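> Give me a 3D structure for the following:
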Amino acid sequence: MSIDPRAYWQEDVLEQEYQRIFSRGFYAGNANGLRAEGDYSSYQVCGRPIVTRNIDGKPRSFENICLHRANLIDPPGRGNRPFRCAYHAWQYDADGTLERAPLANQECIGRRQLQSYATVENRGMVFVAPEGELDPGTGVAALDAIGFELGESFHSETLEHGANWKFLVENVIEAYHVSIVHESSFVPTGISSTSRSTNQFFGRDSCAHTANKNQDGSKGRLIPGATGDYLHAYIFPNLFVSITGGLVGFISHFKPQSAGQTLLEWELFETPLLMAQKTAVRNYIKQQAIDFTRKVLGEDLVVLNNSQIGIRHARGPHQLQEIEGRLAHFHETYLRMMS
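Sure thing, here's the model as predicted:
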């Protein structure tokens, strides 16, 4: 069974998705930007303003709405500042309790506690659950399967998509489109729609190991231990992690902004193998990785935005093929959680 086309463009469906999927847990971002006291990451998930902060050395998350007049306490993005609203300086403590309200009449203040959310850090990855608890081992099985080890981040960007979040997931977890959409990017590297690929499933998560057709390529000869293989993990609902050739890691995650708008954030990091190489080699491979990633994401952006236009008038659900096994697993997981 496939997802109803209406689920890709109706706002009331996104509201249900927040309640049944995203409120139960999602990837919020890399902990590397939350290492100092006062560091924060302010964002929206399905329209909900949320902030994740370093408080007493640990990530903690709250509803990012001031109790006074509903201004955002922390402005969108990342930074470092006191946990204080920039409008009238109402300030909050480590538990989200109102600590200070300048010039305020205390008798006029009834609500003094921000809504807090369960937050866990796992291998430098921060996960948040607005409702309920989080498994401390979230995503571990799939990350282990691809040999994930967070290295030194060297580049990050954001990319706005005029497409529903489910299109981003579907595109990333299938290789069917690679030879067509990425004919001038992935294909020359030895990865195509017909590359031998092995899938593994871990509850809601999945991963794939795609073998490179050009195993005798230049990277393998230049750096002992490097390959051309592509390892990819999807941690439900919004995190993607991949490792290319054992050298460059890629982390991307999205936050739905509306039914037809999704913000993708991505970063590249060095694996231990790349970090062990000479500076000139590292810099060359890193720049190649930046250019390659921009090209691939740009190619995907076009088809995803076009899919959003088409889905509104689709006469039936997707007709999934055998080659799209991970995509079918995603649909099954989604439908189960939404039922």
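
> okay, CA-based contacts and neighbour counts for the rest of this
OK.

> Against Val187, how distant is Tyr284?
Distance, Tyr284 to Val187, by Cα to Cα, to the nearest Å: 21 Å.

> Arg282 and Thr271 touch, don't they?
No. Using Cα atoms under 8 Å, Arg282 makes no contact with Thr271, being 10.5 Å away.

> Can you show me the helices along the stretch 1-150 of the chain?
Applying DSSP state H, counting those that start in this stretch to the stretch 1-150 of the chain gives helices spanning 11-20, 140-145.

> between Arg282 and Thr271, which one's more packed in?
Legend: neighbour count by other Cα atoms under 10 Å for Arg282 and Thr271, higher for Thr271 (22 against 18).

> So in this structure, which helix runs the longest?
Longest helix in the chain, counting residues (DSSP state H): helix 279-311.

> quick one: the strands in the stretch 51-200 of the chain?
With DSSP state E, counting those that start in this stretch as the criterion, the stretch 51-200 of the chain has strands at 58-63, 77-80, 91-92, 98-100, 116-122, 125-129, 152-161, 197-202.

> Can you lay out those as JSON lines showing mean neighbour count and distance to Glu37?
Below are the strands of the stretch 51-200 of the chain laid out as JSON lines (neighbours: other Cα atoms under 10 Å; distance: least, Cα to Cα, whole Å):
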{"stretch": "strand 58-63", "mean neighbour count": "22", "distance to Glu37": "9"}
{"stretch": "strand 77-80", "mean neighbour count": "15", "distance to Glu37": "8"}
{"stretch": "strand 91-92", "mean neighbour count": "20", "distance to Glu37": "14"}
{"stretch": "strand 98-100", "mean neighbour count": "16", "distance to Glu37": "17"}
{"stretch": "strand 116-122", "mean neighbour count": "20", "distance to Glu37": "16"}
{"stretch": "strand 125-129", "mean neighbour count": "23", "distance to Glu37": "16"}
{"stretch": "strand 152-161", "mean neighbour count": "15", "distance to Glu37": "20"}
{"stretch": "strand 197-202", "mean neighbour count": "14", "distance to Glu37": "35"}
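
> Out of those, which is closest to Gly298?
Ranking the strands of the stretch 51-200 of the chain by proximity to Gly298 (Cα to Cα) places strand 152-161 first, at 9.0 Å.

> which strands and helices sit next to that closest one?
Packing contacts for strand 152-161, counted by 3 or more Cα pairs under 8 Å, 6 or more residues apart in numbering; DSSP states H and E, involve strand 261-270, helix 279-311.

> List the contacts of the first one.
By Cα atoms under 8 Å, 6 or more residues apart in numbering, the list of residues contacting strand 261-270 from outside reads 150-165, 247-257, 286, 289-290.

> Of all the residues in it, which ones are buried?
The neighbour-count check on strand 261-270 (16 or more other Cα atoms under 10 Å) flags Gln261, Thr262, Leu263, Leu264, Glu265, Trp266, Glu267, Leu268, Phe269, Glu270 as buried.

> Second input sequence below; structure requested for side-by-side comparison:
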Amino acid sequence: MTHAVLDDALFAAMESSILPTEQAESLPPLCYTSAEFYEFEKDAVFAREWLCVGRDSWAPEPGSYFTSFIADEPIVVARGRDGVLRAMSSVCQHRGMLVAEGCGKTRAFVCPYHHWTYTLDGTLAAAPAMEKSCGFDKSKASLPLFAVEIWEGFVFINFDREAAPLAPRLAKVTEILKPYGMADAEGEKPSGEQRYPWNWKVMFENNNDGYHASKLHQGPLHDFIPSELAEFPDDLPDDTAGYYRTNRTLHPDASFNATQRAVLPVFTGLTDDERHRMVFANLPPTLSLVMTADAVIYLILRADGPESHRVDQGVLTAPGSSADPAFRHKMAMNMQAAGEIIDQDLHVDELVQVGLRSRFAPRGRYSWQEGAQRLFNSWLVPRYREAWARQQRG
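Model prediction:
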């Protein structure tokens, strides 16, 4: 017999996860494994928060579009003839068929099932043979539109069109990332997605975890960024939409390749001091960033189940980098090293998910080098608390 996992005791227990790092413990394991909790989380987090779906450059001209899928919601992002980027449901309002797949360029979205046709702003333009349907009003069958905001070149959508703006709640994060000039950075659209069999929060926690770096990644590809040089901000506002850590490096212009140094052009906005560190930033629940002196690796996480998610992984470089005839070879140096490090992380993430299913899974205590985990919890727990209170009020 299956028992409900959501109750007052569960949410009260989460309060210990947002204590100061030296006192805090990890979230209850069922937050990473339970289908019931994932359904709760879809309302508590994904239905109300700003979700990264791609880059503004992925739809550069009128008629261009790309699609995404987050927490069971198919999404299409398209640039209209007026140059405005819009996001909408890609679910046809007739019988539920998707009107768009992949990416490309189009004059309109035509449902392949019954040829209902939608303009680039989601308006239903044609519905064949519906003239005998009583009370059918074409103007009320447009694709649902979502709120859209562009931050540092990344496209964010919100299913709640009345949601508070994103950028003001990212002031501290924006300040620390400003030297990288991501809005103007170069980077091709990722060619394909990866799907991983573990909870999206496991991935987020690993991506900003300084504690494991000198252990799991020990060796010449990572030793120049030791765990003991991790630093965590103590001035993030309570309503922040993201968080970060910085990590000092043993030499300037450190980068992930066999030379340990930048081989691509260094971002010109970096000061001498900033060239002696890396930055790791998370904008939950969808965007994770790793910033080196010559490249930004980004991961767009798209939850699709209690124990699985999809990832779009891409790289941004300084403007003009790709003009170098050796760019492809230099990028390959970086990605070979990054790939080895990422493979180590992926192996650990998969086994962490296995461990979290165990009846012996702990609520572990944190090292000071895991300050980012406490920052993540401090983002999550209030949202869980508020959603549970809404449910209880009915």
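
> could I get the strands of the stretch 51-200 of structure 1 as JSON lines with distance to Ile323 of structure 1?
Putting the strands of the stretch 51-200 of structure 1 into JSON lines (distance: least, Cα to Cα, whole Å) gives the following:
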{"stretch": "strand 58-63", "distance to Ile323 of structure 1": "39"}
{"stretch": "strand 77-80", "distance to Ile323 of structure 1": "38"}
{"stretch": "strand 91-92", "distance to Ile323 of structure 1": "51"}
{"stretch": "strand 98-100", "distance to Ile323 of structure 1": "54"}
{"stretch": "strand 116-122", "distance to Ile323 of structure 1": "32"}
{"stretch": "strand 125-129", "distance to Ile323 of structure 1": "30"}
{"stretch": "strand 152-161", "distance to Ile323 of structure 1": "25"}
{"stretch": "strand 197-202", "distance to Ile323 of structure 1": "10"}
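
> quick one, which of those strands is nearest to Gln10 of structure 1?
Here strand 152-161 is closest among those (Cα to Cα), at 16.4 Å.

> Need the counterpart of Arg35 of structure 1 in structure 2.
By TM-score structural alignment, Arg35 of structure 1 lines up with Pro60 in structure 2.

> most tightly surrounded among the helices and strands packed on strand 152-161 of structure 1?
strand 261-270 (a mean of 21; mean count of other Cα atoms under 10 Å).

> what range in structure 2 does that strand sit on?
Mapped onto structure 2 using TM-score structural alignment, strand 261-270 of structure 1 covers residues 308-317.

> and the gap between Leu143 of structure 1 and Gly25 of structure 1?
17 Å.

> do Gly260 of structure 1 as well
Relative to Gly25 of structure 1, and taking Cα to Cα, Gly260 of structure 1 is found at 21 Å.

> So if I had to pick from the two, which one is more boxed in?
Remark: of Gly260 of structure 1 and Gly25, Gly25 carries more neighbours, 25 against 20, as counted by other Cα under 10 Å.

> Surely the more buried one is in contact with Ala129?
Yes. Taking contacts as Cα under 8 Å, Gly25 of structure 1 lies within contact range of Ala129: 3.9 Å.

> circling back: okay if I get the buried residues of strand 261-270 of structure 1 as CSV plus distance to Pro82 of structure 1?
Shown next, in CSV, are the buried residues of strand 261-270 of structure 1 (distance: Cα to Cα, whole Å):
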residue, distance to Pro82 of structure 1
Gln261, 31
Thr262, 29
Leu263, 26
Leu264, 27
Glu265, 25
Trp266, 27
Glu267, 27
Leu268, 29
Phe269, 29
Glu270, 32
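
> right, and the secondary structure at the residue most central in space within structure 1 would be what?
By Cα atoms, centre = their mean, structure 1 has its centre lying nearest to His253, at 1.4 Å. With DSSP: H, G, I helix; E, B strand; the rest coil as the basis, His253 of structure 1 sits in strand.

> For my notes, confirm Arg331 of structure 1 occurs in a helix.
One correction, residue 331 of structure 1 is His, not Arg. Yes. The assignment for His331 of structure 1 by three-state DSSP puts it in a helix.

> Now do the contacts for Arg328 of structure 2.
For Arg328 of structure 2, the contacting residues are Ser322, by Cα under 8 Å, 6+ apart.

> measure it to Ala338 of structure 2 for me?
According to Cα to Cα, Arg328 of structure 2 and Ala338 of structure 2 sit 15 Å apart.

> do Phe159 of structure 2 as well
Separation of Phe159 of structure 2 from Ala338 of structure 2 (Cα to Cα) stands at 34 Å.

> got it, and Leu287 of structure 2?
Counting by Cα to Cα - Leu287 of structure 2 and Ala338 of structure 2 are separated by 18 Å.

> do Ala127 of structure 2 as well
Distance, Ala127 of structure 2 to Ala338 of structure 2, using Cα to Cα: 49 Å.

> swap in Gln313 of structure 2?
Distance from Gln313 of structure 2 to Ala338 of structure 2, counting by Cα to Cα: 12 Å.

> before we move on, what about Thr67 of structure 2?
27 Å.

> Give the equivalent position in structure 1 for Asp349 of structure 2.
Using TM-score structural alignment, the equivalent of Asp349 of structure 2 in structure 1 is Leu304.

> I meant Arg277 of structure 2, not that one.
For Arg277 of structure 2, the residue aligned by TM-score structural alignment is Asp229.

> my guess is that match contacts Ala208, does it?
No. Asp229 of structure 1 is not in contact with Ala208 according to Cα under 8 Å; the separation is 10.4 Å.

> tell me, what's touching the two both at once?
When Cα under 8 Å, 6+ apart defines a contact, no residue borders Asp229 of structure 1 and Ala208 alike.

> who's in contact with the closest residue to Glu149 of structure 2 other than its chain neighbours?
Once flanking residues are discounted, Glu149 of structure 2 sits nearest to Phe156: 5.2 Å by Cα to Cα, 6 or more residues apart in numbering. Counting by Cα under 8 Å, 6+ apart, Phe156 of structure 2 touches Trp50, Leu51, Cys52, Val53, Gly54, Val148, Glu149, Ile150.

> for the second one, what are its contacts?
So that's Leu51 of structure 2. Taking Cα under 8 Å, 6+ apart as the test, what Leu51 of structure 2 contacts is Phe156, Ile157, Asn158, Pro284, Pro285, Thr286, Leu287.
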